[in-house]
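> can't give you the sequence, but here's the structure:
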């Protein structure tokens, strides 16, 4: 039996056995050095689920990214000012833009009505996503925003019937996200039977809110979001301190070759100088060079007694391990192999680093692009059964690719239409092209289900 009285419990196998009783702990929240009861919440219950503690009146600000420690202008200045960082950004953009792609059916069978026509229409749309530039040029503009500001923005230009006509890249630094009472992007809702799209973004031009956008008008897609921010964190922002150091190192080397040089050294003074005279001259010397890097790199005329004893303590270091360390950090932020910027290594190690860089760096970028375009296919082009697919393209030799696909189709691993999709070709309409078949002496024979 169980005793329900407060503070005690008892168990018994049958009524004739002796009960085993114990007293439950009597310590309360308000007891000796207890945890105490929590304070009564001040907020109303309907704010449960607020994403983050945003500043009051957050939407009233007219400056994008004004609550972040690093501004958009600073990020663009760092990316353009440090030549090594710019080279790495352009390299990563080249690697992504040279990839081949195609539009294919998700079910890989191709039995939907008009599938080939819809694949062709979607392929033609993304051949020139903004209506004028080819896909590679359009992608480079988009990735520039991803790598530097992490504020990729695409304006959905539509015709009078509401059909999507183009995806036009916008300067993400002019877009200010708007949040709802829960700290999230406002979602559409029904009011009086009508679907209402609230303002989700504002474009700030000349310092003023110029136009409002809803999620139907604009795709704003930061790649590296955080729960307590509305703005993304780009690779450039992740290495701000390193880039600042590298910029100063770069300016130091530039001044060495343009303004002359004074190496680290010890300069003697006449023996009859007193400590006060030495200290006074040292202050004059330091003040003369303070704040002027160019002046610091020029030789100066000094009294004869001072010039008689000159001991150079250190040769100027133009390139060393520290420069390689800076290059490695920047390359690591973009998952680029630092092989071309550091000391030579053996071939096996270099090839391994190259493969890791391609897998860890380029693959996530391609996956992000695929997810973005798949969303456009499903939401705006009304083709949820289609998907954007990256193909091997230039990465595989044509003869090798032909051999691989032929073997796969002859053994029933791939259908003819799946092989055509890998080559970026439109599927055939014949039903047999969607059936796995094996090659025998009598020809191709369909495989049993």
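Alright, I've got the coordinates. No experiment lies behind these values; they were computed from the predicted model shown. Numbering: from 1, shown residues only.
> okay, CA-based contacts and neighbour counts for the rest of this
Fine.
> residue 389: what secondary structure?
Assigned by DSSP: H, G, I helix; E, B strand; the rest coil, the conformation of residue 389 is strand.
> separation between it and residue 116?
15 Å (C-alpha to C-alpha, to the nearest Å).
> again with residue 419
15 Å.
> before we move on, what about residue 296?
Taking C-alpha to C-alpha, one finds residue 296 at 70 Å from residue 116.
> over to residue 287?
76 Å.
> these two: which is more packed in?
For residue 287 versus residue 116, the count of surrounding residues by other C-alpha atoms under 10 Å is larger for residue 116: 19 against 11.
> doesn't that one fall inside a helix?
Yes - under three-state DSSP, residue 116 sits within a helix.
> secondary structure element for residue 219?
Assigned by DSSP states H and E, residue 219 belongs to strand 218-220.
> packing partners for that strand?
strand 153-158 (3 or more C-alpha pairs under 8 Å, 6 or more residues apart in numbering; DSSP states H and E).
> which positions within the strand it packs on qualify as buried?
153-157 (16 or more other C-alpha atoms under 10 Å).
> second structure follows, compare the two:
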């Protein structure tokens, strides 16, 4: 006779503590089989030494070691198309329900609709749980029900709706004994078709001191003053609720509002999924991008002849991380100085950034291009030289990542700033008028 159980499907929530979907699965079921699916639709597009796939595999291994040490069941690791995996699971087990935490990206929504239709046709409940954000979808909207497209009023409404109850933990860790003990598949990183990466994802650092000093230090790339929290929120190795609790405990508005920015972009992508590859302001899709491939390659390689731009790109290529202040500069440089389509830059970041999250990446790229919600005006063009005076006056960041910037071998500037600025303003004006 088939074993009767519920399934919990791990996705971007790789933790056993304060995991809302896992908590609901464990407290509403007698027996739970946790699974993770290495989805070929996603994996097939990635380089075979992708640090993020390595990170996911390492985290799943760590969780399974913890469960084994406690004498509980394990997370089953599967690979393929999610629909095929679920077909196989319901053949082998008597599945009463499937729980998972919501993912708001367009592909995830399509995938989940497909899985829900399949499971419902087999009389199996598919339960999607909010976990990744504090407020989702249409929970923070204008009084007329329309979504906010400007951050500040969104943030104010977000705070007006917020109560301490919103960040109460879901103590999933107290019910792990309900994870069923079964002989479930295990996969090595090689089994998944990947190799070990030379890059690794750093631990996050969210100390009271970092939060308290965040506003004063966050703009200076030479200082190790950022939390490195991005990948951990992206893959859910830490609970968003816990990070909100820490920010509020330190009474730091700036750090708290950075977390709210993330939710702002999540709801923008939810309401306007077309923005993943179309301008939020349609007239910006009329811009006559130059899209010079040689210049794009030089930008990617950090060989533009502008040291602060090059430092950011070399840091990204070597480590999978780039300081947020520098992300704005390199993004603006690509779109405004080189007149290269923001989608090219967005795709490059998607391949390289450890903390890549579609909502924030698209939102920020459209911001620098001027085409997005609450965007910088098109005539705001960062001067990549004067930015050094503001944010790397001692050249510590540049010296670290572009040690050759005073050598004869260092390239001449790819374009003159004044010329590029005029060209950009004329190109944008022609498109927008």
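Now that the structure is in, tell me what you want to look at. What you are looking at is a predicted structure, and each value in this text was computed from that prediction instead of being measured.
> tm score of chain vs chain?
The TM-score (TM-score structural alignment, normalised by the length of structure 2) is 0.18; 138 aligned residues with a C-alpha RMSD of 7.9 Å.
> tell me, how many residues neighbour residue 378 of structure 1?
Residue 378 of structure 1: 14 neighbours (other C-alpha under 10 Å).
> secondary structure class for it?
helix.
> could you do residue 128 of structure 2 as well?
Of the three states, residue 128 of structure 2 takes strand under three-state DSSP.
> look up how far residue 325 of structure 2 lies from it.
From residue 128 of structure 2 to residue 325 of structure 2 the distance is 35 Å (C-alpha to C-alpha).
> ditto for residue 332 of structure 2
11 Å.
> what do you get for residue 432 of structure 2?
Residue 432 of structure 2 is 28 Å from residue 325 of structure 2, by C-alpha to C-alpha.
> do the same with residue 419 of structure 2
Taken as C-alpha to C-alpha, the span from residue 419 of structure 2 to residue 325 of structure 2 is 24 Å.
> for these two, indicate the residue with more neighbours.
More neighbours surround residue 325 than the other of residue 419 of structure 2 and residue 325, with 15 against 10 (other C-alpha under 10 Å).
> now do the SS call for that one.
helix.
> distance check, it against residue 312 of structure 2.
Distance from residue 325 of structure 2 to residue 312 of structure 2, by C-alpha to C-alpha: 9 Å.
> what ranges do the helices span in structure 1?
72-81, 83-97, 115-127, 135-148, 235-238, 240-258, 275-289, 293-296, 304-307, 321-333, 347-357, 363-379, 398-410, 416-422 (DSSP state H).
> among those helices, which is nearest residue 189 of structure 1?
Nearest to residue 189 of structure 1, of all the helices of structure 1, is helix 363-379, at 16.4 Å by C-alpha to C-alpha.
> which one of the helices of structure 1 lies closest to residue 177 of structure 1?
helix 72-81 (14.1 Å).
> packing partners of that closest one?
helix 83-97, helix 135-148, helix 235-238, helix 240-258.
> let me have those helices in a markdown table, adding mean neighbour count as columns.
Shown next, in a markdown table, are the helices and strands packed on helix 72-81 of structure 1 (neighbours: other C-alpha atoms under 10 Å):
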| stretch | mean neighbour count |
| --- | --- |
| helix 83-97 | 17 |
| helix 135-148 | 20 |
| helix 235-238 | 20 |
| helix 240-258 | 15 |
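> could I get the ones you listed in a markdown table, plus columns for distance to residue 324 of structure 1?
Formatted as a markdown table, the helices and strands packed on helix 72-81 of structure 1 follow (distance: least, C-alpha to C-alpha, whole Å):
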| stretch | distance to residue 324 of structure 1 |
| --- | --- |
| helix 83-97 | 11 |
| helix 135-148 | 22 |
| helix 235-238 | 18 |
| helix 240-258 | 11 |
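> and residue 141 of structure 1, how far from residue 351 of structure 1?
30 Å.
> that should have said residue 421 of structure 1, apologies.
Applying C-alpha to C-alpha to residue 421 of structure 1 and residue 351 of structure 1 gives a distance of 30 Å.
> who has more neighbours, the two?
Neighbours were counted for residue 421 of structure 1 and for residue 351 using other C-alpha under 10 Å; residue 421 has more, 20 against 13.
> thought the more buried one was touching residue 104?
Yes - with contacts counted by C-alpha atoms under 8 Å, residue 421 of structure 1 reaches residue 104, the gap being 6.4 Å.
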